[in-house]
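Enquirer: A predicted structure for the sequence below; I have some questions about it.
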Amino acid sequence: MKLKTVTVEGKTYAEVNDQGQPIYVHEDGKEVGHDAPQTVATIARLNGEAKTNRERYEKAESSLKAFEGIEDPAAAKKAIETLKNFDDKKLVDAGEVEKVKAEAIKAVEEKYAPIVQERDAYQTQLHNELIGGGFARSKFIQENVSVPADMIQAQFGKNFKIEDGKVVAVGADGQKIFSRARPGEVADFDEALETLIGGYQYKDSILKGSQAGGGGFQGGGQGGGAKKSLAECKTEEEKIAYLKQAGTQ
């Protein structure tokens, strides 16, 4: 990215936005103000995290030295379990020990199964509210997208996940999408969605004001008539055609 400048009386100055931040122009032409204090704070935080991670790694590496020479952890674990069974054989044979263990595990699983199910239900509700609600309330979708929010969620919902109770977006490479306006910070919902749609092959077919044809996208290989649901669409062209059709109904 390049610093946006302005020349006054033969001298070149950095152009600033309303917040007094110097403006930088990204490769795609998007202009973003650079918040220097925030960037410095982010770098300091990341340096602290890097130090913590290094110390954690060194501690783990030191602990693993106790297991040097063990090339097959699974076999070593099995051998330990076998020895434990031999010790228990003073009371019952090894087969009975395994039976008792299995029954104990089953009892615990049955006891906590309802709790696990309830937890999973809450996690699903949280996911639906944070991610589904993000699409439903998205200002970017309302102002820039020509198809319904649920259609956009069907296409890009897989790129959003929950981490520590917050929505995080990942790109096609599986890496987190970071903010260009707030360097070092994860992009918020709308900024991440804008980035995802910006890199979408058929973005002109779902953005308002596009020139993709008034009658809906007619991709090659669609054939066979209009699809009744997004699940029936097998190709990107069919998905776009369905989204365009649904958006005009």
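Expert: Yep, that arrived. Residues are numbered from 1 along each chain as shown.
Enquirer: for the rest of this, base every contact and every neighbour count on C-alpha atoms.
Expert: OK.
Enquirer: OK, contacts around residue 153?
Expert: Neighbour list for residue 153: 132, 135 [criterion: C-alpha atoms under 8 Å, 6 or more residues apart in numbering].
Enquirer: now the strands for this structure?
Expert: Counting by DSSP state E, the segments of the chain that form strands are 2-3, 5-8, 11-14, 23-25, 31-33, 160-163, 166-169.
Enquirer: dump the ones you listed to CSV, plus mean neighbour count and distance to residue 95.
Expert: Rendered in CSV, the data for the strands of the chain read as follows (neighbours: other C-alpha atoms under 10 Å; distance: least, C-alpha to C-alpha, whole Å):
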stretch, mean neighbour count, distance to residue 95
strand 2-3, 14, 72
strand 5-8, 11, 80
strand 11-14, 11, 79
strand 23-25, 18, 71
strand 31-33, 20, 69
strand 160-163, 15, 43
strand 166-169, 20, 48
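Enquirer: among those, which is nearest residue 53?
Expert: Distances from residue 53 to each of the strands of the chain were compared using C-alpha to C-alpha; the shortest belongs to strand 160-163, at 18.3 Å.
Enquirer: residues making contact with that closest one?
Expert: Against strand 160-163 from outside (C-alpha under 8 Å, 6+ apart): 127, 131, 167-170.
Enquirer: residue 194: what's it in contact with?
Expert: Residue 194 sits next to residue 140 when contact means C-alpha under 8 Å, 6+ apart.
Enquirer: and here is the other one:
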Amino acid sequence: MKLKLDDQGHAVLQDGKPVYVKDDGAEVAFDVLGTTQTISRLNAEAKSHRERAETAEKSLKGFEGIADPAKAMEALQLVANLDAKKLVDAGEIDKVKTEIGKAFQAQLDAANGNASKLEQQLYAEMIGGSFARSKFALDKLAIPPDLVQAYFGKAFGIEEGKVVAKDANGNKLYSAANPGDLAGFDEALEMLVNQYPGKEHILKGTGASGSGAQGGGGGGGQKTGNFGGTKADRVAAIKQLTSYA
């Protein structure tokens, strides 16, 4: 990948960003400031979510072993009032064991539930938010962000507090604008769209009629889609449009 130069040997800029030419002839403008700001923002968001998770875990430790305070007090009172022989005679040992087991299971279920909820919130903010804020999706794609996420969201994940994109073979996508670094969200999304068999139907100005397009035959046999109705309706429409699931 080479820096694009003009006839005078000066670097070519696009919106104030240096333009590089990839081996296949495609051009990409490298936004140094935007990339740095995005990384800083995502790191701050990841730190915030991590701190919330740690706070939740510390809170749970204060109730470790106690799922039902009333049941716990009942068990303690039972132990205080009966010696070992009476417990055996009364058949209460198994009851105490059962109550203790229930307490630990309840604690485990609560911890797992909190962890799952925090993970879902983290994904919704970092992945869902990135799709909603994507300049590439808004400027270049003729379908709304929720449909973009419905198709390409599975390619994105969170690793060590950062959004990471992978191709269909599970390989991480690396930046063409900044070799050696992982591709930023918009750059990765553009790569995935370029690899998508039905990309001509979702790129603006290539046959797709946008988020308000109505169904029916287009000029030259070009298919169009109806992106109205519920999200499920719109996902079904784009699947029918591109014949790709």
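Expert: Looks like it came in fine. Since the model is a prediction, treat every value here as computed from it, not as a measurement.
Enquirer: just to revisit the earlier point, reformat the strands of the first structure as JSON lines; add distance to residue 238 of the first structure.
Expert: As requested, the strands of the first structure are exported to JSON lines (distance: least, C-alpha to C-alpha, whole Å):
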{"stretch": "strand 2-3", "distance to residue 238 of the first structure": "39"}
{"stretch": "strand 5-8", "distance to residue 238 of the first structure": "45"}
{"stretch": "strand 11-14", "distance to residue 238 of the first structure": "47"}
{"stretch": "strand 23-25", "distance to residue 238 of the first structure": "36"}
{"stretch": "strand 31-33", "distance to residue 238 of the first structure": "35"}
{"stretch": "strand 160-163", "distance to residue 238 of the first structure": "23"}
{"stretch": "strand 166-169", "distance to residue 238 of the first structure": "25"}
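Enquirer: out of these, which comes closest to residue 40 of the first structure?
Expert: Using C-alpha to C-alpha as the criterion, the shortest distance between residue 40 of the first structure and these is 14.6 Å, found for strand 31-33.
Enquirer: spatially central residue for the second structure, please.
Expert: residue 127 (3.0 Å; C-alpha atoms, centre = their mean).
Enquirer: map that one across to the first structure for me.
Expert: Structural alignment places residue 127 of the second structure opposite residue 131 in the first structure (criterion: TM-score structural alignment).
Enquirer: so that match sits against residue 167, correct?
Expert: Yes. With contacts defined as C-alpha atoms under 8 Å, residue 131 of the first structure counts as touching residue 167 at a distance of 6.8 Å.
Enquirer: now do the helices in the second structure.
Expert: Under the criterion DSSP state H, the second structure contains helices at 32-61, 69-81, 84-90, 93-123, 129-133, 135-140, 145-152, 185-195, 231-242.
Enquirer: read off where the second one ends up in the first structure.
Expert: When you say that, I think you mean helix 69-81 of the second structure. Taken onto the first structure by TM-score structural alignment, helix 69-81 of the second structure occupies no residues there; it is unmatched.
Enquirer: same check on stretch 157-174 of the second structure?
Expert: If you align by TM-score structural alignment, stretch 157-174 of the second structure falls on residues 161-178 of the first structure.
Enquirer: what's the span of that stretch, first residue to last?
Expert: The first and last residues of stretch 161-178 of the first structure sit 14 Å apart, counting by C-alpha to C-alpha, to the nearest Å.
Enquirer: likewise stretch 142-162 of the first structure?
Expert: In stretch 142-162 of the first structure, first residue to last residue: 23 Å (C-alpha to C-alpha).
Enquirer: please list all residues in contact with residue 187 of the first structure.
Expert: Under the criterion of C-alpha under 8 Å, 6+ apart, the neighbours of residue 187 of the first structure are 168-169, 177-180.
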